[in-house]
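**Q** With the input below, show me the fold.
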Amino acid sequence: MASETTAPLDPARTISLLWGTRKLPKRGPRHALDSTQVVIAAIAIADADRDIAPLSMRRVAERLGVGTMSLYTYVASRDELVEAMLDTIYADVVRALREQTPTSWRDGLHVVADLNWRMYQQHPWALQVFTGRPALGPNAIAKYDLELSVIDGIGLDDVQMDAVLTLVHTHVEGVARRRVDAEQAVRRTGITDQQWWAAAGPALSEVLDPEQFPVADRVGRAAGEEHQAAQNPEHAYVFGLDRLLAGVAALLAT
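**A** Here you go, the predicted structure:
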């Protein structure tokens, strides 16, 4: 039997799972679970670990108190399970988007960015999931539709609309990933960014020749003193999003 990570992913089968059209086999033992319970249990494990790598069908089965093989009645593989997990956490973003009434395209994109930023803080493992192929679950498509709606009719053509939304997502994902990396560094080393900078800053000053690297010394010193760390993801997120939206405004002006 193929392993959890190498089982082939059947797009049609996965779509039937995500859209709730898959029918469980009538033969075999009476079904005590459903696919939703399996997905929710997997999300709880990944959230607690803040990492997708340790997730396994065995751990999900243990959490549910069933045999590992019984899970394959509901999901065909670990990869399919992860796709279902991703579509499930999108539901919170969809609900929040439907509750928002932005007054402008700029406010709308701010909402889109902020909701995705919060999603990655709550479910950092989602940053580890390959999304190069479009997610085709109902929540993924609803999320895409609602996010596009905030820039519909403002003067962009359809390809530009998709590109602007991709730009926002790329910014959010990139900075969120740096924030998660910083969090993992704290867990791995046992010291905070502030503690690291307090030790690294003075040590670097003893060996760094400012005349050899004048710009790096000046800018790095200013940024380090401002953030009391090597980086500040929250500052990078806000600064980058503001510049990004200014670029969209410039595009609209032309």
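
**Q** Please count neighbours and contacts with C-alpha atoms only from this point.
**A** Will do.

**Q** Just the buried positions in the longest helix seen in the chain, please.
**A** For the chain, the longest helix by residue count, based on DSSP state H, is helix 158-189. Buried residues in helix 158-189, counted by 16 or more other C-alpha atoms under 10 Å: 161, 164-165, 167-168, 171-173, 175-177, 179-180, 182.

**Q** Run the chain-centre distance for stretch 218-225.
**A** Once both centres are worked out by C-alpha atoms, centre = their mean, to the nearest Å, stretch 218-225 turns out to sit 30 Å from its chain's centre.

**Q** actually stretch 88-101, not the one I wrote
**A** On C-alpha atoms, centre = their mean, the centre of stretch 88-101 falls 15 Å from the chain's centre.

**Q** Need the residues that contact it.
**A** Under the criterion C-alpha atoms under 8 Å, 6 or more residues apart in numbering, residues 39, 111-112, 115-116, 119, 139-140, 142-143, 146-147 lie in contact with stretch 88-101.

**Q** Next, the structure of the following sequence, for comparison with the previous one:
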Amino acid sequence: MAQPKERSGAGDPVRTLELLWRLPAASGAARGPKQRSSVEAVVAAAIEIADGKGIDALTMRAVATALGMTPMATYTYVPGKAELIDLMLDTVYARMDRADLTGLPWRDRVALVAGENRAMLARHPWVASLPTTRPPLGPGLAAKYDHELRAFEGLGLDDVAMDAALTFVLGFVTSVSRLAIDTDHAAADSAMSDRQWWERAAPVLAQVFDEQQYPLAARVGTAAGTAHDAAYSADHAYEFGLALVLDGLARRIDDPRTDC
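**A** Modelled structure (predicted):
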């Protein structure tokens, strides 16, 4: 199986943490000539490139060009692409909207957290493609994690279960967001909407697809296609799936001994 080219936590952990928290050791401002840019400017340019063209288009040279600098100059601020990606992720996390969860029922709190992440992934689709098993442990992630855990506070879950519940919710949101992103990419790459694609394929499918041999697939697929005007609807998948996620969490919250 092909592995993603990029992931979080791929750079030197000490250097990355120094940059994320803007420790003095991460800055070379006290040495050499006056700097023309900043870590923040490099990160902002990188995010703009990834938002517009995808993470594969992100290179140190592309960032340098966007800032009117030489490629070597960008290394004055960030040691490499791996560290830059962690800085980008943490900046995106820091900028996320965070609703006031105070006093809300837990289902509403969890739904808001899910919605915040879905909106973030819609604005920054490249984030959904990055494995984050070694997340950028910067101030943006710390604020995000602390805020999101509040959705599960006071429900009788122990700390490990709270973390697992949040991971479960965010995993669902990322999965459905990828469906929406892939749908958009397919339409852009083919220059056809889903309806146009299926209309083009319909004559051939009519010849090869035997509804008698695959009756359930024919019935359900037709019903879903008619309902969504496509093979899938990311919006429907999100609303349907979120309800199931909340019901599953309710079972665990109502009885922490439940093996689910």
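
**Q** Can you state the mean residue-to-residue distance of the longest helix of structure 1 versus structure 2?
**A** With mean C-alpha distance after the TM-score superposition for structure 1, helix 158-189 of structure 1 departs from structure 2 by a mean of 0.8 Å once superposed.

**Q** elements contacting that helix?
**A** Applying 3 or more C-alpha pairs under 8 Å, 6 or more residues apart in numbering; DSSP states H and E, we find helix 158-189 of structure 1 packed against helix 105-122, helix 138-149, helix 233-253.

**Q** mind checking which of those is nearest S56 of structure 1?
**A** helix 105-122 (20.1 Å; C-alpha to C-alpha).

**Q** the inter-axis angle of the closest one versus helix 158-189?
**A** Per axes from the mean of the first three to the mean of the last three C-alpha atoms, to 10 degrees, the angle that helix 105-122 of structure 1 makes with helix 158-189 is 30 degrees.

**Q** Next, the buried residues of helix 105-122 of structure 1.
**A** For helix 105-122 of structure 1, by 16+ other C-alpha under 10 Å, it's 105-106, 108-117, 119-121.

**Q** do stretch 4-21 of structure 1 as well
**A** 4, 14-15, 17-18.

**Q** Just put the helices and strands packed on helix 158-189 of structure 1 in CSV and tack on distance to T73 of structure 1.
**A** What follows is those, written out as CSV (distance: least, C-alpha to C-alpha, whole Å):
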stretch, distance to T73 of structure 1
helix 105-122, 29
helix 138-149, 21
helix 233-253, 42
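
**Q** Compare these and give me the one nearest A198 of structure 1.
**A** helix 233-253 (18.4 Å).

**Q** Against structure 2, what's the mean shift for the closest one, could you check?
**A** Mean for helix 233-253 of structure 1 is 0.8 Å (mean C-alpha distance after the TM-score superposition for structure 1).

**Q** Counting neighbours, which bits of stretch 26-37 of structure 1 end up buried?
**A** Quick answer for stretch 26-37 of structure 1 (16+ other C-alpha under 10 Å): 35-36.

**Q** which residues are in contact with it?
**A** With C-alpha under 8 Å, 6+ apart as the criterion, stretch 26-37 of structure 1 contacts 17, 74-75.

**Q** Same question for stretch 49-60 of structure 1.
**A** 4, 38, 41-42, 45-46, 67-68, 71, 78, 123-126, 128-129.

**Q** any idea which of those residues is closest to Y237 of structure 1?
**A** Looking across these and measuring by C-alpha to C-alpha, the closest to Y237 of structure 1 is P124, at 15.7 Å.

**Q** Alignment lookup: that closest one to structure 2.
**A** In structure 2, P124 of structure 1 lines up with P125, judged by TM-score structural alignment.

**Q** shouldn't its match be in contact with D51?
**A** Yes. Judged on C-alpha atoms under 8 Å, P125 of structure 2 makes contact with D51 at a distance of 6.9 Å.

**Q** Looking at these two, which one has more neighbours?
**A** P125 (23 against 18; other C-alpha atoms under 10 Å).

**Q** List the contacts of A111 of structure 2.
**A** L242.

**Q** Could you tell me how far it is located from A99 of structure 2?
**A** 11 Å (C-alpha to C-alpha, to the nearest Å).

**Q** how about the helices in the stretch 1-150 of structure 2?
**A** 13-20, 39-53, 60-67, 71-74, 81-95, 106-123, 139-149 (DSSP state H, counting those that start in this stretch).

**Q** How about R63 of structure 1, nearest residue that isn't a chain neighbour?
**A** Nearest residue to R63 of structure 1, sequence neighbours excluded (C-alpha to C-alpha, 6 or more residues apart in numbering): A41, at 6.9 Å.

**Q** In structure 2, what sits opposite the one you found in the alignment?
**A** The alignment partner of A41 of structure 1 in structure 2, by TM-score structural alignment, is A45.
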